[in-house]
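Visitor: Provided below are the primary sequence and the corresponding predicted coordinates.
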Amino acid sequence: MQDIQLKVFSETGRLKQVVVHRPGPEVDIMVPDMMEQLLFDDILYGDLARREHDVFRQVLERVADEVLDIQDLFVEAMDSEGTKLAFIEDFRRLVDLQDESANLLRDMAPADVAQALITGIPWEDTLGHTHWQKRFDYTVRPIPNLLFMRDPAAVVGHGYNINFMATWAREREPLILSYVFRHHPRLRHLKETDRLFDQLTPLLKGEIRMPQSLEGGDTLVLSERVLAVGCSERTSADAVYQLAESLRQDHHRGEGTFDTLLMVLMPKIRSAMHLDTIFTRTSEDECLIYPPFFTDDSRELLNVVKFDLRHASLHTSTEPNLLRALRGCGMDLRPIRCGGDNYIMQQREQWTDGANAFCLAPGVIVLYGRNRATAEELARAGYQVTLARDLLADPAIDLLDGRKYAVLLESSELSRARGGPRCMTMPLSRD
């Protein structure tokens, strides 16, 4: 197989390679007592969630050259005993893993290690028998949020971020992604300087004690020059400053094209946990927005700190909102309203990820079908609103025929997990 060449300079370029994760047994074993700890608002019906995700993947495959699953990539990255053992030692340092669990993992084949790290290791497997106090607990807890591949890492230009998660429930995911980027046969060609942000490695080496969180849902590559990053419930201002400085150094060496980073100052609320829950791109000159945070007549406008990356040190200025800041960067985007003009529908549909669209190509997006008012707004903006099942049943529909498409996914289960189509994807390469 050919090396994977990282290339993401927009949110809208035709999708070439993308990583997802099909929800597996890790969602089937979740009980109500786990929900708050594992960041879910409900438990999922796993079989239906998998069917919905399979349809989502088939829609991606109508445009993308490759749709890859992170579990497969992780197994392939651990193609030597040394890599597997090194991962287990790093995992042990990260989560203070018990000796018994570490020994179990050491004795497993790579595919079994990957499965155990995703679905968890129950206490009874560690103890060798069932203990009445531990019968529903895990020495290694499941990570059902791996479904949301957007967050633990991000490709930015020709480089990538190994993010650091704000919550312990997801602390394992960036470690998995770090090993994939460093050890997968198709990614081993990447250089250390290609890693733009990484708090995990210095933490494991004992060089820092208080890592700053940065998550991929807050990272939007808007052009070859402009990056937008949310300062949110999940991403800290210090992490954004560190990323800005890394990009400035990249630009100073002549290795990077980004000259502007826009930090969007967001409320620290669960309904808007990431920037992509309130703002996503849909075409080269359009975006999908949650209106209360972006329209000029709103009292909830989100201010922006603009970082100029072209100098010997970071230069900052402020803008009243993101759309105006983008106009100053030469990007005059026409906003499409999540939920339409009705404030109640705006709130309801933003909560169910109505603003979280994912671009397969310019003007070709995927979003949850339950957000009907948003779909009507897209239709008024000239999008051909198409059900995913109708698209897959008709091979004559060409999503790259030059028209604009909004493909609606059935999502009665996936939407319960609090993430939309963009959340479920990590693009590696776009045109």
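Guide: Sure, I can see it.
Visitor: going forward, measure contacts between C-alpha atoms and count neighbours the same way
Guide: Fine.
Visitor: could you check how far residue 285 is from residue 106?
Guide: Distance from residue 285 to residue 106, counting by CA to CA, to the nearest Å: 51 Å.
Visitor: wait, residue 174
Guide: 20 Å.
Visitor: of these two, who's got more company?
Guide: The neighbour count for residue 174 versus residue 106, taken as other CA atoms under 10 Å, is higher for residue 174 (23 against 16).
Visitor: which residues are in contact with residue 167?
Guide: residue 234 (CA atoms under 8 Å, 6 or more residues apart in numbering).
Visitor: how far away is it from residue 425?
Guide: From residue 167 to residue 425 the distance is 20 Å (CA to CA).
Visitor: cool, and residue 32?
Guide: Residue 32 is 26 Å from residue 425, by CA to CA.
Visitor: higher neighbour count, the two?
Guide: Shown here are residue 32 and residue 425; by other CA under 10 Å, residue 425 has more neighbours (26 against 11).
Visitor: surely that one meets residue 152?
Guide: No. The criterion here is CA atoms under 8 Å, and residue 425 misses it with residue 152 at 10.9 Å.
Visitor: tell me the secondary structure of residue 288, please.
Guide: strand (DSSP: H, G, I helix; E, B strand; the rest coil).
Visitor: verify the stated contact: it with residue 276.
Guide: No. Residue 288 is beyond contact range of residue 276, at 9.6 Å (criterion: CA under 8 Å).
Visitor: mutual contacts of the two, please.
Guide: Residues touching both residue 288 and residue 276 by CA under 8 Å, 6+ apart: 355-356.
Visitor: do me a favour and get the end-to-end distance for stretch 145-154?
Guide: Using CA to CA, the end-to-end distance of stretch 145-154 comes to 16 Å.
Visitor: list the contacts of the nearest residue to residue 147 once chain neighbours are set aside.
Guide: Nearest residue to residue 147, sequence neighbours excluded (CA to CA, 6 or more residues apart in numbering): residue 21, at 5.0 Å. Contacts for residue 21 were tallied using CA under 8 Å, 6+ apart; they are 69-71, 146-149, 424.
Visitor: among those residues, which two are most distant?
Guide: Spanning the widest gap among the contacts of residue 21 are 71 and 424, at 13.9 Å by CA to CA.
Visitor: residue 146 - that's part of a helix, no?
Guide: Yes. Assessed by three-state DSSP, residue 146 belongs to a helix.
Visitor: after the strand or helix carrying residue 160 comes which helix or strand?
Guide: Here residue 160 sits within strand 159-162, counting by DSSP states H and E. Where DSSP H and E defines the elements, the next helix or strand beyond strand 159-162 is helix 172-183.
Visitor: put this next to the first one:
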Amino acid sequence: MKTTHHSEYLKLHSLFIKPAKNAFFSEATLHAQWEELNYLEQPKFNSAIDEYNIFEAKFLKEDIQIHHFPADAMLTIDSIYCRDASIATDFGMILCNMGKAGRKGEPEVQKAIYKSKNIPILGEIRSPGTLEGGDVAWLDQNTLAVGHTYRTNEEGISQLKNMLEPKGIEVIVAELPHFRGESDVFHLMSILSPVDKDLAVVYSPLMPIKFRNELLKRGFKLVEVPEDEFDSMGCNVLAISPRKCMMVAGNPKTQQRLLDAGCSVFAYKGEEISVKGGGGPTCLTRPMLRSL
């Protein structure tokens, strides 16, 4: 079986996650951090554990190999959204440099875990460059989309290009809008989730025209998320395999549009682990190997 890191939608075989108990620690930790980190409200610790157990069980049921990022008291509760600290490539991991100040320590911790498992490191984004994993998405094996946002700056994108373009990877930049400002969590994957080679979930009102046209030119059909399901993360959809999707419950219109497009959908309750912190299933996972 041939495998690749260069996909958001091929059959998933392994991934890293950070369980809620490892990231949230306790009710007291949540109480101390949630406001400073711009959560909508304080997650409930025990309910978060219950939600996460159901979320993780789906991967076990699908026979997907799971690696856990361990608890680390030096990191914040945001480390549950483990996609953001690194990018998986066939050439090795790229360690990000976080645009959110409270998350600066996460890439170094992930680096140590990858090294302990003999996973190669391709490179690291260095200051003044910033880049977060929620701002990048593979469109196909040779094309990586990256959002220019408040979390990912021009210097970070330049460093990413310098690592990947010599290896034959096309890096497409999506210039994202100001929207709710610097303190908000607004990544490229807030408005884009590829779920098959020719199908993507999108929120078009915040999508750059040039980038949206590029998706159409590449043959993507678009599942449009309605306005009233954007804040509830209807656009944040994780593909376990082509058109086999995971999403946060509470987005019935988007879920039905996915079903109409020939997808199957597992909707998990994510009030504590997703909605309050602004991180859906793509944010909660660092996908690794997928089959070609």
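Guide: Received the coordinates, thanks. Note that this is a predicted model, so its numbers are computed, not measured.
Visitor: do I have it right that residue 126 of the first structure meets residue 101?
Guide: Yes. With contacts counted by CA under 8 Å, residue 126 of the first structure reaches residue 101, the gap being 5.9 Å.
Visitor: what do these two both touch?
Guide: Residues touching both residue 126 of the first structure and residue 101 comprise residue 139, with contact defined as CA under 8 Å, 6+ apart.
Visitor: residue 132 of the second structure -> the first structure?
Guide: Alignment note (TM-score structural alignment): residue 132 of the second structure maps to residue 215 of the first structure.
Visitor: what's the answer for residue 282 of the second structure, then?
Guide: Under TM-score structural alignment, residue 282 of the second structure pairs with residue 422 in the first structure.
Visitor: go on, residue 174 of the second structure?
Guide: By TM-score structural alignment, residue 174 of the second structure lines up with residue 264.
Visitor: in contact with that match, which residues?
Guide: Contacts of residue 264 of the first structure by CA under 8 Å, 6+ apart are 228-231, 275, 302-305, 321-322.
Visitor: where does residue 386 of the first structure land in three-state SS?
Guide: strand.
Visitor: that one corresponds to which position in the second structure?
Guide: When the second structure is aligned by TM-score structural alignment, residue 386 of the first structure is left unaligned.
Visitor: please report how far residue 386 of the first structure lies from residue 282 of the first structure.
Guide: From residue 386 of the first structure to residue 282 of the first structure the distance is 15 Å (CA to CA).
Visitor: who has more neighbours, the two?
Guide: residue 282 (30 against 18).
Visitor: helix or strand for whichever residue in the second structure pairs up with that one, which one?
Guide: Under the alignment (TM-score structural alignment), residue 282 of the first structure maps onto residue 195 of the second structure. If you go by DSSP H and E, residue 195 of the second structure is part of strand 192-196.
Visitor: mean deviation, that strand versus the first structure?
Guide: Following the fit onto the first structure, the mean deviation recorded for strand 192-196 of the second structure is 1.1 Å by mean CA distance after the TM-score superposition for the first structure.
Visitor: please state the offset of that strand from the chain centre?
Guide: How far strand 192-196 of the second structure lies from its chain's middle: 11 Å, per CA atoms, centre = their mean, to the nearest Å.
Visitor: for stretch 92-107 of the first structure, same thing?
Guide: With CA atoms, centre = their mean, you get 27 Å for stretch 92-107 of the first structure.
Visitor: what comes up buried for that stretch?
Guide: By 16 or more other CA atoms under 10 Å, the buried positions in stretch 92-107 of the first structure come out as 92, 97, 101-102, 105-106.
Visitor: what does stretch 76-96 of the first structure give?
Guide: Neighbour counts over stretch 76-96 of the first structure (16+ other CA under 10 Å) mark 76-79, 84-85, 87-92 as buried.
Visitor: please apply the same query to stretch 127-147 of the second structure.
Guide: For stretch 127-147 of the second structure, burial by neighbour count (16+ other CA under 10 Å) applies to 129-141, 143-147.
Visitor: look up how far residue 47 of the first structure lies from the residue nearest the centre of the first structure.
Guide: Closest residue to the average C-alpha location of the first structure: residue 150 at 1.1 Å, with CA atoms, centre = their mean. Distance of residue 150 of the first structure to residue 47 of the first structure, given as CA to CA: 22 Å.
Visitor: coming back round to it: return the member of the contacts of residue 264 of the first structure nearest to residue 347 of the first structure.
Guide: residue 275 (15.4 Å).
Visitor: if I look at the closest residue to residue 291 of the second structure other than its chain neighbours, how far off is residue 288 of the second structure?
Guide: Ranked by CA to CA, 6+ apart and with sequence neighbours excluded, the top spatial neighbour of residue 291 of the second structure is residue 3, at 4.3 Å. Look at residue 3 of the second structure and residue 288 of the second structure: by CA to CA, they are 9 Å apart.
Visitor: more crowded one of these two?
Guide: residue 288 (24 against 16).
Visitor: how near is that one to residue 130 of the second structure?
Guide: On the measure of CA to CA, residue 288 of the second structure and residue 130 of the second structure end up 22 Å apart.
Visitor: with residue 109 of the second structure instead?
Guide: Distance from residue 109 of the second structure to residue 130 of the second structure, by CA to CA: 17 Å.
Visitor: quick check: buried residues in stretch 325-337 of the first structure?
Guide: With the criterion 16+ other CA under 10 Å, stretch 325-337 of the first structure contains buried residues 325-326, 331, 333-337.
Visitor: contacting residues for the aligned partner of residue 235 of the first structure in the second structure?
Guide: By TM-score structural alignment, residue 235 of the first structure lines up with residue 152 in the second structure. Taking CA under 8 Å, 6+ apart, we find residue 152 of the second structure in contact with 98-99, 129-132, 135.
Visitor: related to what we said a few turns ago, give the ChimeraX command for selecting the buried subset of the contacts of residue 21 of the first structure.
Guide: Buried members of these, defined by 16+ other CA under 10 Å, are picked up in ChimeraX with:
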select :69,70,71,146,147,148,149,424
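Visitor: how about the contacts of residue 21 of the first structure in CSV, adding distance to residue 202 of the first structure?
Guide: As requested, the contacts of residue 21 of the first structure are exported to CSV (distance: CA to CA, whole Å):
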residue, distance to residue 202 of the first structure
69, 27
70, 24
71, 25
146, 23
147, 26
148, 25
149, 23
424, 28
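Visitor: could you see which of the contacts of residue 21 of the first structure carry over to the second structure?
Guide: By both residues aligned by TM-score structural alignment, their matches' CA atoms under 8 Å, the contacts of residue 21 of the first structure still in contact after alignment to the second structure are 69-71, 146-149, 424.
Visitor: many thanks, have a good one.
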